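In: predicted model follows, preceded by the sequence.
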Amino acid sequence: MNLALWIATGLLAAVALGGGVTKTFVPKERLAAARGGGWTADASTGFVRTLGVLELLAVPGLLLSAVVAPALVPVTALCWVALMIGAMITHGRRGEYPFVAVNLVYLALAAFIAWGRIWEVSA
């Protein structure tokens, strides 16, 4: 079980790193032109950058917290669940259902991590 949790955590951290770097450092106009990035045209630059920074903060929250403060891993994973709910709503309103499905997979990974690490911390 621990191996599966680490694999899921690594995958989610990679997703967070990729999304965070993109939203933080790529100009909003380029994001808006990219497939699945149309929502950024309707959002402020500050909002997009804030989401990027939050995603970047999820990386150490998932990986380093496991070593330093294990109780923070499920908190980070639950925050990711909330982020993915927002992403699913945003893409759903735009009719971008394939992205809703991708966000649902990320949500499931985060929920699995939260569930597994909560039981581990409480045991």
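Out: That came through, no problem. Residues are numbered from 1 along each chain as shown.
In: going forward, measure contacts between C-alpha atoms and count neighbours the same way
Out: OK.
In: L72: neighbour count?
Out: 20 (other CA atoms under 10 Å).
In: what sits against it?
Out: G61, L62, S65, A66 (CA atoms under 8 Å, 6 or more residues apart in numbering).
In: putting a second one here so we can go through both:
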Amino acid sequence: MSNWLLWIVQGLLALSFLTAGVMKSVRPLEQLKQSMAWVGRVPPMLVRFIGICELLGAIGLVLPLATGILPGLTVVAASGLALIMIFAAIFHARQGEFREIGLNVILLLLALVVAIGRLPGAHF
């Protein structure tokens, strides 16, 4: 996959997780419950923790590679976000929220594309 295409995927993924991470980190939980029913079924600190992880992951998708400082962290960030999506899909499946899993799978696949595509020497 070409470098510019990976950058596009990284940018879109970062934007998605940045938006979700900020919302889960700072929005009042009552507001979040209106669009994300699961928020009312987990401890509030878990919602905030997930949001902060998504926010840091979004930054990690772009900043290390863009600055040239520890570019390997991009692979770590993408892998971490993929792991979050695996857990999210499992959670939604156990809750019977099968319609929610589609977005988790799409974000998981995009995160895996970035993680694999940014491995040293990767060419696919």
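Out: Arrived safely. Nothing here was measured: the structure is a model prediction, and the numbers come from that model.
In: could the contacts of L72 of the first structure go into TSV alongside distance to A43 of the first structure and neighbour count?
Out: Below are the contacts of L72 of the first structure laid out as TSV (distance: CA to CA, whole Å; neighbours: other CA atoms under 10 Å):
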residue	distance to A43 of the first structure	neighbour count
G61	26	21
L62	27	25
S65	31	17
A66	33	17
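In: pipe the residues you listed into JSON lines and attach secondary structure per row.
Out: Formatted as JSON lines, the contacts of L72 of the first structure follow (DSSP: H, G, I helix; E, B strand; the rest coil):
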{"residue": "G61", "secondary structure": "helix"}
{"residue": "L62", "secondary structure": "helix"}
{"residue": "S65", "secondary structure": "helix"}
{"residue": "A66", "secondary structure": "helix"}
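In: ok, those vs P74 of the first structure, which is closest?
Out: Nearest to P74 of the first structure out of those is L62 (CA to CA; 8.1 Å).
In: contacting residues for the closest residue to the closest one other than its chain neighbours?
Out: Spatially, and ignoring its direct neighbours in sequence, L62 of the first structure is nearest to V73 (5.1 Å; CA to CA, 6 or more residues apart in numbering). Counting by CA under 8 Å, 6+ apart, V73 of the first structure makes contact with G61, L62, L63, S65, A66, I113, A114, R117.
In: show me what the fourth one lines up with in the second structure.
Out: Think S65 of the first structure. In the second structure, S65 of the first structure lines up with P64, judged by TM-score structural alignment.
In: I figured that match hits L70, correct?
Out: Yes - applying CA atoms under 8 Å, one finds P64 of the second structure in contact with L70, separated by 5.5 Å.
In: find residues that contact each of these two.
Out: By CA under 8 Å, 6+ apart, no residue touches both P64 of the second structure and L70.
In: and I113 of the first structure, how far from L31 of the first structure?
Out: Separation of I113 of the first structure from L31 of the first structure (CA to CA, to the nearest Å): 29 Å.
In: looking at those two, which is more packed in?
Out: I113 (27 against 18).
In: how near is the more buried one to I85 of the first structure?
Out: For I113 of the first structure, the distance to I85 of the first structure - CA to CA - is 16 Å.
In: same question for A58 of the first structure.
Out: Counting by CA to CA, the gap from A58 of the first structure to I85 of the first structure is 16 Å.
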